[in-house]
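Engineer: Let me see the structure of the following:
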Amino acid sequence: MTADHPPQPAPDGAASPARRGRRAVVLVAAVLVLITGAAAYAVRATAPAPVADRSFDTTAPGRLLLRSDGRIAAVPLSNPAAAPTIGSASCDRFSTANGTTLCLVARPGTPPTTSALILDRTLKETRRVGLAGVPSRARMSASGRMASWTVFVTGDSYNQGGFSTWSGLLDTRTGYLITNMEDIPLTLNGRRYHSEDVNYWGVTFASDDNRFYATVSTKGRTYLVEGDYGAWQARTLRENAECPSLSPDGTRLVFKKRLSSGEWRLHALDLATMRETPLAERASIDDQVAWLDAGTVMYAKGGDLWSARADGTGVPSLLAKRASSPSAPS
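Structural biologist: Now for the predicted structure:
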C-alpha cells in the first residue's frame, strides 16, 4: 500500500548519530566543473537569449519535455528535431510528470550547493529544498507525487577524498522530506546489512508511488535494489546494475551495466525472469534513461538526445540536438 510517510527515518532526512558527524564538502573538481560551465554560459550569453513562452504548460499534450541550452523546453512528439519552445525555468537536471516538475539548480560557491525546486505546470516554484553537492540525477514518479534527486558530495569519513552521493526523496503531497536515504534498512543477499560506505543513486518509482528501484554501492560493488517507501526498507536484487529506469507497465528496468573495459552499456532487465538483454546502443552511456513510450527509452549521448528500442532490436536514433533530461508526456 502507499503510505503518507515512512515510519522509521526522521523528518528532513535526519541521519544516525554516526552519520550526523559527517557533513559533506564538495571536491575542488566539482568547483572546476561549475566554473567550466559558467565560462561556457558566458560564451553563449553573447548570442540573443531565447524568449520564454509565457503560456508554457508542462501538461500540454503531444510534446516531449527536455532540457535545451539549460532551459526547460518542449518539442512536438511528431517532430522532436523541431525548434524547441522554451520555458521560463533554468535547470541543471530536471524531470517532470503530471504537472509537477523537479528542477535541480547548481549554486556555485565554496563549497557548491544545489537547490531542488518543485515547480507547478506553468513552472512556478512551489517549494525549494537546499542540498549539499552538485546535481547528478532527477526523477519524478508518473503521478507527479514523488520526487527524487541525487547529488555528488565528498568529505564522508569513509570516502578517502573521492566522490560519494546523497539521494533524497520528497513526497509532494504530504511534504515529507528525506534529504539522504542512506540509512534505509538494507538487506543484501538475504541478510541485514550495515556499512558506513553505503551510497544510493538513480531512484525510479513504480506507479503506486511506494515501490522504487535504485542503485546502492558498498565495498566497491554496485547493486540494484528494490525499495518499499511505506515500510522504509530495501533489498538487493542483483549486482552491477546502475541508474535503473522502470518501464511504464512496471515489468522491465533499463539500466547501465559496467563492462570489464570500464564502459557502461545499456541493458534491459525483465523483472519476472531477471533475464537481461543488451540494447542496440553500443556507445558508453552515463545517464539514467527515460521512457519515451512502452517500448522505447531516451538518453543523452554526445550532447544530444537519442532513443533506442528496449527489446534490443533496431538501431539508435537521434531525437533532438543539444538536449538532455527528457520527460515523456504523462
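Engineer: Could you use CA atoms for every contact and neighbour count after this?
Structural biologist: Fine.
Engineer: could you show me where the strands are in the stretch 101-250 of the chain, in order?
Structural biologist: 113-119, 125-132, 134-140, 146-153, 164-171, 177-178, 186-188, 191-193, 199-205, 211-218, 221-228, 233-239, 242-246 (DSSP state E, counting those that start in this stretch).
Engineer: and these as JSON lines, adding distance to residue 68 and mean neighbour count?
Structural biologist: Listed next are the strands of the stretch 101-250 of the chain as JSON lines, based on distance: least, C-alpha to C-alpha, whole Å; neighbours: other C-alpha atoms under 10 Å:
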{"stretch": "strand 113-119", "distance to residue 68": "17", "mean neighbour count": "21"}
{"stretch": "strand 125-132", "distance to residue 68": "19", "mean neighbour count": "16"}
{"stretch": "strand 134-140", "distance to residue 68": "16", "mean neighbour count": "26"}
{"stretch": "strand 146-153", "distance to residue 68": "20", "mean neighbour count": "26"}
{"stretch": "strand 164-171", "distance to residue 68": "25", "mean neighbour count": "22"}
{"stretch": "strand 177-178", "distance to residue 68": "29", "mean neighbour count": "22"}
{"stretch": "strand 186-188", "distance to residue 68": "38", "mean neighbour count": "19"}
{"stretch": "strand 191-193", "distance to residue 68": "41", "mean neighbour count": "11"}
{"stretch": "strand 199-205", "distance to residue 68": "22", "mean neighbour count": "27"}
{"stretch": "strand 211-218", "distance to residue 68": "26", "mean neighbour count": "22"}
{"stretch": "strand 221-228", "distance to residue 68": "30", "mean neighbour count": "20"}
{"stretch": "strand 233-239", "distance to residue 68": "34", "mean neighbour count": "19"}
{"stretch": "strand 242-246", "distance to residue 68": "22", "mean neighbour count": "27"}
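Engineer: could I get those as CSV with distance to residue 95?
Structural biologist: Putting the strands of the stretch 101-250 of the chain into CSV (distance: least, C-alpha to C-alpha, whole Å) gives the following:
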stretch, distance to residue 95
strand 113-119, 10
strand 125-132, 14
strand 134-140, 5
strand 146-153, 9
strand 164-171, 13
strand 177-178, 18
strand 186-188, 27
strand 191-193, 31
strand 199-205, 11
strand 211-218, 16
strand 221-228, 20
strand 233-239, 23
strand 242-246, 13
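Engineer: one more, for comparison:
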Amino acid sequence: MTLRSRVLILVSALAVLAGVAAASVLHASARADRRDQARPGGPRITSGRLALTGGGLRVVFRNMAWGPHRDELVSVPAADPSGPRTASGVKCLRFHAASGTGVCLRAVHGPVQDTYRAVILDARLRERAHYDVPGVPSRARVSPSGRFAAWTAFVGGDSYAGTAFSTRAAIVDTRTGRLTPSLEAYRIVKDGRPYRAADVNFWGVTFAADDRTFYATMATRGSTYLVRGDLRARTLTTLHANVECPSLSPDGTRIAYKKRVQGAPEDAPWHLYVLELRTGRETALAEPRSVDDQLVWRDARTLVYALPGDYGADLYTVPADGTGTAHRLTGAALSPAYVD
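Structural biologist: The predicted structure follows:
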C-alpha cells in the first residue's frame, strides 16, 4: 500500500469519526432539550406564528427554559399564563410591545466580543429598523400608541444594586426614525432650578398616552429621582426622590417602582411601591423580596415582575393597592408584554 493510500484512508477515518462525534453531540443536546422541557412543571413549547395584534389578550415574553427555544419570544393566553407556549423564533434579551409595535434588545455575536442592538419590530415581528446599543441591555419600553420606544443599557458596571455603574437611556420615534441616543441631551430642572452635573445617569423610561410625556429615573450625587420628561420641550423635571425603574399605570395616575429601603442588604436593597402622582402618597406592595425589575401593569389593579428562578427568572404578580400577597404567574420567563 502506498503512502498516498494510507494518508487517504487515515483522512477518511478521521472524517467518519468526526461525523459520529458531531452526531452524538447533537443527539445528546436534543435529548437534553427534550428532557428539560419534559421536567415536571416545565413549559410545553412549540414553534408557530406569533403576532402582536389579534388573537385575544395574550402575554408575550422571553422564554428562559433551556431547549431549542431558549431566549425566543413566546406567547400564551393571558388567562392561561402557565399553558403551552408558542415560540416565534425571534430571540431577545429584553422586550416590550404596545399597539402592534415591539422593541427587542438582542446580542450580536462577534468573533471577539458581543455587541448589542435595539430592533424595532412590526406586528408580525419583522424588523422595521435597528439601532446600536452601547452596552448590556437592561430595560425596554414602547409607548401605548406604539409611536415611541425606549431602552436602557449599562455602559459601565452591570448592576443597579451598587453605585459603580453608568447607564445610557435612548428614545426613538418609530414613525420618523429620529433617535435621541441619550437623555443626557435633555435640559434638567431639579427642585425648580436648572441643573447640570457630570455624574447624571438615566434609566427605566415609561411613557404616557399623550405621545409627549414620559417618566424615568435620574441618578446624581448618590440619590435617585423620578423625573417627568417632555418629548417636545426636551426637558426633564424632578418630581419625587428615591424612585427607580418607574412604570406608569394605564390611567396615567400612578407610578409603580422599586425603592431603596434602610436596613436591606447592599445586593438586595429594594422594595416595591406605588406612587400617586397627584398627592405624592406612597403605598408599599405585598412583595417581601427585593425586586430588580421594571414592573408591568397587567391591568389597573395588578402588577407583573420578574424574580430569579431555576431557569434564570420567573414572573410574579402582586396587587397594586398594597393588599393581598404575591403569587407566581409562570416560570422560566422574563420581559412580559400584554398584547391584544
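Engineer: circling back: quick one: which of the strands of the stretch 101-250 of the first structure is nearest residue 286 of the first structure?
Structural biologist: Of all the strands of the stretch 101-250 of the first structure, strand 242-246 sits nearest to residue 286 of the first structure, with 8.8 Å by C-alpha to C-alpha.
Engineer: so how much does that closest one differ from the second structure once superposed?
Structural biologist: Taken against the second structure, strand 242-246 of the first structure registers an average deviation of 0.2 Å after superposition, with mean C-alpha distance after the TM-score superposition for the first structure.
Engineer: ok, the equivalent of residue 187 of the first structure over in the second structure to residue 237 of the second structure distance?
Structural biologist: Aligned counterpart of residue 187 of the first structure in the second structure: residue 189 (TM-score structural alignment). Per C-alpha to C-alpha, to the nearest Å, residue 189 of the second structure is found 5 Å from residue 237 of the second structure.
Engineer: need the contact list for residue 152 of the first structure.
Structural biologist: Residues near residue 152 of the first structure by C-alpha atoms under 8 Å, 6 or more residues apart in numbering: 26, 133-136, 163-166.
Engineer: how about a cut-off of 6 Å?
Structural biologist: 133-134, 164-165 (C-alpha atoms under 6 Å, 6 or more residues apart in numbering).
Engineer: So what does it match up with in the second structure?
Structural biologist: Match for residue 152 of the first structure (TM-score structural alignment): residue 154.
Engineer: residue contacts, the nearest residue to that match once chain neighbours are set aside?
Structural biologist: Distances taken as C-alpha to C-alpha, 6 or more residues apart in numbering put residue 167 closest to residue 154 of the second structure, at 4.5 Å, once the chain neighbours are dropped. Counting by C-alpha under 6 Å, 6+ apart, residue 167 of the second structure touches 153-155, 201.
Engineer: Out of these, which comes closest to residue 118 of the second structure?
Structural biologist: Of all the contacts of residue 167 of the second structure, residue 153 has the smallest distance to residue 118 of the second structure: 10.2 Å, by C-alpha to C-alpha.
Engineer: how close does that closest one get to residue 316 of the second structure?
Structural biologist: Residue 153 of the second structure sits 24 Å away from residue 316 of the second structure, going by C-alpha to C-alpha.
Engineer: Just the buried residues of stretch 73-92 of the first structure, please?
Structural biologist: Going by neighbour count (16 or more other C-alpha atoms under 10 Å), the buried part of stretch 73-92 of the first structure is 73-77, 80, 84-92.
Engineer: and that stretch, how far apart are its ends?
Structural biologist: Distance across stretch 73-92 of the first structure, first residue to last, is 13 Å (C-alpha to C-alpha).
Engineer: can you check stretch 284-302 of the first structure too?
Structural biologist: First-to-last residue span, stretch 284-302 of the first structure, C-alpha to C-alpha: 10 Å.
Engineer: can you check stretch 51-61 of the second structure too?
Structural biologist: With C-alpha to C-alpha applied, stretch 51-61 of the second structure spans 12 Å between its terminal residues.
Engineer: which residues touch that stretch?
Structural biologist: Counting by C-alpha under 6 Å, 6+ apart, residues outside stretch 51-61 of the second structure touching it are 73-78, 100, 123-124, 334-340.
Engineer: Between those, which sits nearest residue 64 of the second structure?
Structural biologist: Proximity of those to residue 64 of the second structure, judged by C-alpha to C-alpha, is greatest for residue 334, which lies at 7.0 Å.
Engineer: Surely the match of residue 187 of the first structure is in contact with residue 239?
Structural biologist: No: using C-alpha atoms under 6 Å, residue 189 of the second structure is not in contact with residue 239; the gap is 9.8 Å.
Engineer: Next up, the contacts around the counterpart of residue 119 of the second structure in the first structure.
Structural biologist: Mapped onto the first structure by TM-score structural alignment, residue 119 of the second structure lines up with residue 117. The contact partners of residue 117 of the first structure, by C-alpha under 6 Å, 6+ apart, come to 102-103, 127-128.
Engineer: let's go with 8 Å and repeat that
Structural biologist: 101-105, 125-129.
Engineer: Likewise for residue 125 of the first structure?
Structural biologist: Going by C-alpha under 8 Å, 6+ apart, residue 125 of the first structure touches 117-119.
Engineer: sorry, back to before: among the contacts of stretch 51-61 of the second structure, which one lies nearest to residue 304 of the second structure?
Structural biologist: residue 336 (7.9 Å).
Engineer: secondary structure element for that closest one?
Structural biologist: strand 333-339 (DSSP states H and E).
Engineer: mind listing what the nearest residue to residue 303 of the first structure once chain neighbours are set aside touches?
Structural biologist: What sits nearest to residue 303 of the first structure in space, not counting adjacent residues and going by C-alpha to C-alpha, 6+ apart, is residue 322, at 5.3 Å. Listed by C-alpha under 8 Å, 6+ apart, the contact set of residue 322 of the first structure reads 68-69, 303-305.
Engineer: Just the buried residues of these.
Structural biologist: 68-69, 305.
Engineer: got those residues as TSV, with distance to residue 262 of the first structure and secondary structure columns?
Structural biologist: Below are these laid out as TSV (distance: C-alpha to C-alpha, whole Å; DSSP: H, G, I helix; E, B strand; the rest coil):
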residue	distance to residue 262 of the first structure	secondary structure
68	29	strand
69	29	coil
305	23	strand
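Engineer: name the element residue 36 of the second structure belongs to?
Structural biologist: Assigned by DSSP H and E, residue 36 of the second structure belongs to helix 3-38.
Engineer: For the next helix or strand after that helix, enumerate the helices and strands it packs against.
Structural biologist: Downstream of helix 3-38 of the second structure, the first helix or strand assigned by DSSP H and E is strand 45-47. With contacts taken as 3 or more C-alpha pairs under 8 Å, 6 or more residues apart in numbering; DSSP states H and E, strand 45-47 of the second structure sits against strand 85-91.
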